[in-house]
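**Q** sequence-free structure coming up:
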């Protein structure tokens, strides 16, 4: 079964641009490196050629992964997000019930978009999984690496 990922229009366009770049400029760059290494002589003992071929394999693997991600992508319209419960692309304020003063705000995003520096957490992360589907005022019990934690849902916006 395909792993469907949900993206904003901006992130989807960004992924498509990255794929186009890898297929055009990335492949051309690797081809030039292989050609240059091939011109240096005996391929059996040519470390530059081996490195260039390895880089080509890694590039093709990255292209294949991006193609799969894009083919399984679904674009979400942020204006259609239900703010009565936590869902993907929701902005959520949560409070750790053990430490009543600590209030955190996260945006729930797809795995590929997660970026903790921007307070974007994946729906597949322990906190993301734990708060998904919860409503304001509900408490979510999250199985984190440090043990069980409880978070109260304070606010849901988009």
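**A** Received the coordinates, thanks. It should be emphasised that the depicted structure is a prediction, and the values quoted were computed from it without experimental measurement.

**Q** Please count neighbours and contacts with C-alpha atoms only from this point.
**A** Will do.

**Q** The nearest residue in space to residue 119 that is not next to it in sequence: neighbour count?
**A** The shortest distance from residue 119 to any residue that is not its chain neighbour, by C-alpha to C-alpha, 6 or more residues apart in numbering, is 4.9 Å, and that residue is residue 106. Residues lying near residue 106 (other C-alpha atoms under 10 Å) number 20.

**Q** Make sure residue 106 is indeed in a helix.
**A** No: going by DSSP: H, G, I helix; E, B strand; the rest coil, the assignment for residue 106 is strand, not a helix.

**Q** tell me the secondary structure for the residue most central in space within the chain?
**A** Taking C-alpha atoms, centre = their mean, the centroid of the chain lies closest to residue 112, which sits 1.1 Å from it. Reduced to three states with three-state DSSP, the structure at residue 112 is helix.

**Q** sorry, back to before: what about the residue nearest to residue 119, distance to residue 73?
**A** Remark: distance between residue 106 and residue 73 (C-alpha to C-alpha, to the nearest Å) = 22 Å.

**Q** now do residue 122
**A** Applying C-alpha to C-alpha, one obtains 15 Å for the distance of residue 122 from residue 73.

**Q** Counting neighbours, go ahead and name the busier of those two.
**A** Between residue 122 and residue 73, counted using other C-alpha under 10 Å, residue 122 has the larger neighbour count: 23 against 18.

**Q** One more to weigh against that first structure:
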């Protein structure tokens, strides 16, 4: 999982770096050739995109640094942490759901039904450091939700099973 995140991050950094160094300079050059820059929407659009790409690259570079510092031996093996797969039962409806805790910016946006939740979300924060059998309560806009943790597979257990 960690290697997948690093690869995904590296691919996005590579794509954005190419856009910043090749695509956007060409777009800006082409827009400048059109003349008056004060009313040139192509020029303004290219500059705004350039600023966005630079900000995103900075964010991704910081995240890559954080990921490289993660020591798998320091991730909890007996409680919920990064990469854990947690099965919970809603105490009111008795519905069972399984979640995988990930960094928010690595949630698979192409598969939102995959059960990934951000560690920074309300549910993610409540699940952190909990164990099988624990109960958590989350305050949601529609009311309180109480969950019973039925099962926890930590990242190390998931990696061992592969």
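**A** Arrived safely. Just so we're clear, the structure is a prediction, and the values are computed from it rather than from any experiment.

**Q** picking that back up, and the residue nearest to the centre of structure 1, what pairs with it in structure 2?
**A** Following TM-score structural alignment, the counterpart assigned to residue 112 of structure 1 within structure 2 is residue 105.

**Q** where's that match relative to residue 120 of structure 2, distance?
**A** Between residue 105 of structure 2 and residue 120 of structure 2 the distance is 10 Å, computed by C-alpha to C-alpha.

**Q** Now do the strands in structure 1.
**A** Read by DSSP state E, structure 1 holds these strands, from start to end of the chain: 5-7, 73-75, 91-96, 103-109, 120-122, 139-144, 147-157.

**Q** Show me what the second one is packed up against.
**A** So that's strand 73-75 of structure 1. Judged by 3 or more C-alpha pairs under 8 Å, 6 or more residues apart in numbering; DSSP states H and E, the packing partners of strand 73-75 of structure 1 are strand 5-7, helix 9-21.

**Q** about what we covered before: of the strands of structure 1, which is nearest residue 40 of structure 1?
**A** Shortest separation from residue 40 of structure 1 across the strands of structure 1 is recorded for strand 73-75, at 43.2 Å, computed as C-alpha to C-alpha.

**Q** which non-adjacent residue is nearest residue 74 of structure 1?
**A** In space, and not counting its chain neighbours, residue 74 of structure 1 is closest to residue 6: 4.8 Å by C-alpha to C-alpha, 6+ apart.

**Q** tell me which residues in stretch 6-25 of structure 2 are buried?
**A** Judged by neighbour count using 16 or more other C-alpha atoms under 10 Å, the buried positions of stretch 6-25 of structure 2 are 6, 9, 13, 16, 19-20, 24.

**Q** Farthest-apart pair in these, please.
**A** With distance counted by C-alpha to C-alpha, no two of those lie farther apart than 6 and 24, which are 25.4 Å apart.

**Q** Tabulate the helices and strands packed on strand 73-75 of structure 1 (JSON lines), appending distance to residue 142 of structure 1.
**A** Listed next are these as JSON lines, based on distance: least, C-alpha to C-alpha, whole Å:
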{"stretch": "strand 5-7", "distance to residue 142 of structure 1": "22"}
{"stretch": "helix 9-21", "distance to residue 142 of structure 1": "28"}
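
**Q** Nearest to residue 146 of structure 1 among these would be which one?
**A** Relative to residue 146 of structure 1, the nearest member of those by C-alpha to C-alpha is strand 5-7, separated by 27.9 Å.

**Q** Show residues contacting that closest one.
**A** Residues lying outside strand 5-7 of structure 1 but in contact with it, judged by C-alpha atoms under 8 Å, 6 or more residues apart in numbering, are 69, 72-76, 88, 109-111, 113.
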